[in-house]
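*Asks:* Below are the sequence and a predicted model for it; my questions follow.
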Amino acid sequence: MAHSTAQNAVNLLRRLGRSGMVDEALAVFSELDPHKKNTYVRNVIIDLLLKSGRVDNALNVLDEMLLPGSEFRPNDITADIVFTKLLKINGSDWRVKENKIAGLVAKFGKHRVVPNPITLTQLISKLCRSRNIDLAWSVLDDLMTWNGLKDAAPCNALLTGLGKEMEFEKMNLLMRKMKDMNVQPNVITFSILINHMCKFRMIDDALEVFEKMKGEKEEAKAVAPDAITYNTLIDGLCKVGRQEEGLRLLGTMRSDGCKPNTVTYNCLIDGYCKAGTIETAHALYNEMVNEQVVPNVITLNTLVDGMCKHGRISSAVEFFMEMQQKGLKGNSVTYTVFINAFCKVNNIDKAIEFFDEMSKAGCFPDAIVYYPLIFGLAQAGRLDDATSVASRMKAAGFRLDLVCYNLLISEFCKKNKLDEANELLDEMEVVGIKPDIVTYNTLISYFSKMGNLELALKFMEKMTKEACLLPSVFTYGAVIHAYCLNNNTDEAMKLFKEMSATSKVPPNTVIYNILIDSLCKRNEVSSALALFDDMNVNGVKPNTTTYNAILKGLKEKKWMEKALEVMDRMVEQACNADYITMEILTEWLSSVGETAKLKRFTQGYKVSDFAA
């Protein structure tokens, strides 16, 4: 081998490589006369080794080339071979870490060799995706220091990474460095800056960058915005409610010779729809069609959604039908918008009609479509239909969520269909959805209202001990109500005192009302009055129901003087009397000749110290 020419060595190395004889190729290279191991030969063996996955061997050869004063230095071909192959190493084969590759860029740089712009951009993008922004910055900074960077693409990759991390100061610093080192920003550079500023609602800053981009038209460095730049700014303006400025920018776009496209109009239409200016949105659609800009399904969905959200469902349906006749079909989003809209106005039949039409149109519903239908049907009392839709949802491969189970269980309880509610509870256990406080409260409330104290207490115990959930004020209220319905006010008061003393949930007006009403019905009006005073001490405001219970109890006791004091308190607290209040007081005060005081009370005056 001592007398072999370099070309002969290269030919032999390539033949061995094609035959998969990597060890033999490495042995041939090792035996070569050191003076014949030139850059050309070394590039071939490095390429062969990297293709065979022999990264360590390849880097050993490369290291000799990268030594200061090396006889055979790397060239652009070396850089292309090395960085192209190393950047393709992923996953478990990622033996050459990011720091190693970045270090190689620096070493190549000492020999004034830079990876080509595409490879360098891939490296910077990869570093940014792995959140190694500082290293990406360091790589480009080193290259800029000795004027080794001429293309904007690697800088654009770093700007994208910095933008995702909201590093706007560093983005501006990089732009200054680019200017200092004569790296000319392109339209992508400015669009990246504008895009990230708009994304984080920094619209005025984005407009400033836009003006800077356009404001140097007489200089060679001016960059003409493209449709993407304009669309990004228009979208940003519309998203912060500045659609009028967005519309003016559309005019600027035209005057600059940049043709608006479908995205441009979609951004503006969306902005005006969200602002409730449906007429302007529709006018923009008409302008779009006149300009021969083709609307797409996003245009359709935006207008349909805007109309539906602002109470113009009929117009939305009409527009949808018109678009279908023109060949623009809706998608799952279109049908979902209509289903939601009709459910919100309780037109469940129309919602179901669109649901059925959706499948016929080849648009397959997702879970988001099923939920409003189930809710709408359940709340309309159509539980059989709601259950049917739920079954279709499960058959389509979706499962009900906790909110949906809670709703159905609640509605079944309201209809006294306990078997169906229990079936849903069992199903929740099978699919691994744990009942929450809403589930337990629904069941506790149901059993309490039915007077089934035993089951109400059983579920409360299960809730606290098995599910480790803290009772809410609703839980306590339901159980206290159950005790009262079972004429066990003593236990109700016991739970009330326990709640007041140890629970983090203080009693509310509803709980006081339940107890006051129960005590009055048991003729324990003094105890009811004590609770009534307790409300004032604890800052719990009585409502009309509270006063009605107290007044009814006082009427039974014929405690007129106390009743007049309670009436005064009701006036002081600006608590409005209802028909029950008036029924109690009219019958009582009329029978004892105190109609003048009743009249004064209805006029909002105190009555206890009034002498007719």
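*Replies:* Noted; the coordinates are in hand. Numbers count the residues shown, from 1 in each chain.
*Asks:* going forward, measure contacts and count neighbours with C-alpha atoms only.
*Replies:* Noted.
*Asks:* what comes up buried for stretch 382-397?
*Replies:* By 16 or more other CA atoms under 10 Å, the buried positions in stretch 382-397 come out as Leu383, Ala386, Thr387, Val389, Ala390, Met393.
*Asks:* residues contacting the third one?
*Replies:* Residues near Thr387 by CA atoms under 8 Å, 6 or more residues apart in numbering: Ile374.
*Asks:* cutoff 10 Å now
*Replies:* Ile374, Leu377, Ala378, Met393, Leu408, Glu420 (CA atoms under 10 Å, 6 or more residues apart in numbering).
*Asks:* go on, the second one?
*Replies:* Ala386 makes contacts with Tyr370, Tyr371, Leu373, Ile374, Phe375, Gly376, Leu377, Ala378, Gln379, Ala380, Arg392, Leu408, as judged by CA under 10 Å, 6+ apart.
*Asks:* any idea where the helices of the stretch 151-300 of the chain begin and end?
*Replies:* For the stretch 151-300 of the chain, the helices defined by DSSP state H, counting those that start in this stretch cover 153-164, 168-180, 187-199, 203-214, 227-239, 243-255, 262-274, 278-290, 297-309.
*Asks:* In TSV, list those helices along with distance to Thr489.
*Replies:* Shown next, in TSV, are these (distance: least, CA to CA, whole Å):
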stretch	distance to Thr489
helix 153-164	62
helix 168-180	66
helix 187-199	60
helix 203-214	64
helix 227-239	58
helix 243-255	63
helix 262-274	54
helix 278-290	59
helix 297-309	50
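*Asks:* The structure to be compared is supplied as follows:
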Amino acid sequence: MPRKLLPKQVSTFIQTQTNIRLSIEAFLSSPAPHPIPTYRSLLQNLASHGELNQVDTVLSHMRQRHTDPSSHEPAYVSAMRGYSRGARLQDAVDVFERMPLYDCEPSVVSYNVIMNALVDHGYFDQAHKVYMRMVDKGIVADTCTYTVRIKAFCRTGRPHTALRLLRNMAEKGCAVSAVTYCTVVCGFYEMGFISDARQAFVEMLNWGLFPDLVDFNKVLHVICKKGDVFESLRLLAVVMKIGLQMNLFSYNLLILGLCKGNRLNEAVNLLENMHKGMTPDVTTYNTVINGLCKELRVNEAAKYLPKMFNSGCFPDSFTYNIIIDGYCKKGMVQDAFELLKDAVFRGFVPDNVTYGSLINGLCEEGDFKRAVEFLNKSQANGFTPDIFMYNALIKGLCRQGLVLQALEILHAMPDSGCTPDIRTYNIVINGLTQEMHISCS
């Protein structure tokens, strides 16, 4: 790319470029001030690539070369959003607080962005203080302001207050959306106010506001994670009457709800009989497999592995780990090792969860020699055991009265890069105490 381009060409390039390095090079190559949308696009690009350390450089460039500070707000807004999404809330707050120092007074847009960032990170009192400061300055709240405050009320367990504010919005002529209503409905379901949630949902529909699938799935997620299958199916019937069709995410939520609601057979049936054209993904399978393994129906869970391969949906580390752990908990350690062998052949890389399950399984079978050998072999292959694996092994040895072997492992732990914790010592102390009781008797 030529080093010198016209400002308009640079702006177009930055706004359409996905390579962050090239965007920065093009940005710095132009001595002329860029249009504000260019700064905003570059800041968004930096945030999406996690390059937040470059944000101050871009803002400084804008302040030095762009002579109208009052027009800088869109760039500051992008910077605040980027910092917030990158978990750098204090940097977002600093941008907001310094705006007046650079002769750019925040409008309601900036106030909304920083309040939303504070709410998203759980700083509800601080968000309210920012709102009061906005009111004191005579800045009129808009729909977004109300929506952020409603979200804060719902997240602090006050959905009834949120609903009153929502109705107050409508009375003041602010545009009320299905998004805001769904936020309140979610708040009611979270707190267990089922009847109020239903009434709010009906009220939304009576206003002629219909949620899209994304908003409805948010409500469905809240219900399903509580395992309230009856309510999720009731609400689904309501929205299907208004023409809303389920997608794969909806199916996954329902299957999750069925599993949490101890209706595993129905979850299995739903997986096996999804609508034509709807193909289960790894999340669908993992949810059912996890439910089956928790009930020690591991053989049923393992049968889904070939089905996944046949449908082009490949198992991930969670799939293998949950089945291996299920085998171990059911006392089928040899089956777990056979599955591990096949999984490794297919490219699976065992992790702490895998090794921990297998060591626990061997200990439960009383095969401590093999457990120690397996631990040593994993270390020889470059694997570093964690404290949970050591504690499981030491606990198993102590249970069988093999306290001396447990002490040997305890003393060897620091050399393996793992420091014993209070639980480790308590396990060994309990084991020594039991040995003393046996000897004394």
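*Replies:* Perfect, thanks for sending it. Remember, predicted model here, so these are calculated numbers, not experimental data.
*Asks:* TM-score for these two?
*Replies:* Here the TM-score for the pair of chains, by TM-score structural alignment, normalised by the length of structure 2, is 0.73; 396 aligned residues with a CA RMSD of 3.9 Å.
*Asks:* Just the buried ones among the contacts of Thr387 of structure 1, please.
*Replies:* For the contacts of Thr387 of structure 1, buried by 16+ other CA under 10 Å: Ile374, Leu377, Ala378, Met393, Leu408.
*Asks:* Not counting sequence-adjacent ones, nearest residue to the last one?
*Replies:* Put plainly, it is Leu408 of structure 1. Ranked by CA to CA, 6 or more residues apart in numbering and with sequence neighbours excluded, the top spatial neighbour of Leu408 of structure 1 is Ala378, at 6.8 Å.
*Asks:* Please apply the same query to the second one.
*Replies:* Distance criterion CA to CA, 6+ apart; nearest residue to Leu377 of structure 1, sequence neighbours excluded, is Ala386 at 5.2 Å.
*Asks:* which residues does the closest residue to Cys104 of structure 2 other than its chain neighbours contact?
*Replies:* Excluding the flanking residues, the one nearest Cys104 of structure 2 by CA to CA, 6+ apart is Ser70, at 4.8 Å. Contact analysis of Ser70 of structure 2 by CA under 10 Å, 6+ apart lists Met99, Pro100, Tyr102, Asp103, Cys104, Glu105, Pro106.
*Asks:* Closest to Lys4 of structure 2 out of those residues?
*Replies:* Among the contacts of Ser70 of structure 2, Tyr102 lies closest to Lys4 of structure 2 (CA to CA), at 29.8 Å.
*Asks:* Run a quick neighbour tally on the closest one.
*Replies:* By other CA atoms under 10 Å, 11 other residues sit near Tyr102 of structure 2.
*Asks:* how many neighbours does the closest residue to it other than its chain neighbours have?
*Replies:* Closest residue to Tyr102 of structure 2 apart from its sequence neighbours, by CA to CA, 6+ apart: Pro69 at 6.8 Å. Using other CA under 10 Å, Pro69 of structure 2 has 16 other residues around it.
*Asks:* Report the separation between Pro69 of structure 2 and Tyr146 of structure 2.
*Replies:* For Pro69 of structure 2, the distance to Tyr146 of structure 2 equals 28 Å [CA to CA, to the nearest Å].
*Asks:* Check Met99 of structure 2 too.
*Replies:* Going from Met99 of structure 2 to Tyr146 of structure 2 by CA to CA gives 23 Å.
*Asks:* Same question for Asn299 of structure 2.
*Replies:* 52 Å.
*Asks:* neighbour-wise, which of these two wins?
*Replies:* Just comparing Asn299 of structure 2 and Tyr146: by other CA under 10 Å the higher neighbour count belongs to Tyr146, 20 against 14.
*Asks:* The more buried one pairs with which position in structure 1?
*Replies:* Superposed on structure 1 with TM-score structural alignment, Tyr146 of structure 2 falls opposite Tyr265.
*Asks:* Also Val95 of structure 2?
*Replies:* By TM-score structural alignment, Val95 of structure 2 lines up with Asp205.
*Asks:* Number of residues surrounding Val540 of structure 1?
*Replies:* 17.
*Asks:* Would you confirm that it contacts Thr509?
*Replies:* Yes. Val540 of structure 1 lies in contact with Thr509 (CA atoms under 10 Å); the separation is 6.2 Å.
*Asks:* List the contacts of the closest residue to Met134 of structure 2 other than its chain neighbours.
*Replies:* Take Met134 of structure 2 and drop its neighbours on the chain: the residue closest to it by CA to CA, 6+ apart is Tyr111, 7.1 Å away. By CA under 10 Å, 6+ apart, the contact list for Tyr111 of structure 2 reads Val77, Phe96, Ala117, Ala127, Val130, Tyr131, Arg133, Met134, Ile139, Ala141, Cys144, Thr145.
*Asks:* Quick one: those as CSV, columns for distance to Asn352 of structure 2 and neighbour count too.
*Replies:* Shown next, in CSV, are these (distance: CA to CA, whole Å; neighbours: other CA atoms under 10 Å):
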residue, distance to Asn352 of structure 2, neighbour count
Val77, 42, 24
Phe96, 43, 23
Ala117, 35, 25
Ala127, 40, 23
Val130, 45, 17
Tyr131, 46, 21
Arg133, 50, 13
Met134, 50, 18
Ile139, 54, 14
Ala141, 51, 16
Cys144, 45, 19
Thr145, 46, 18
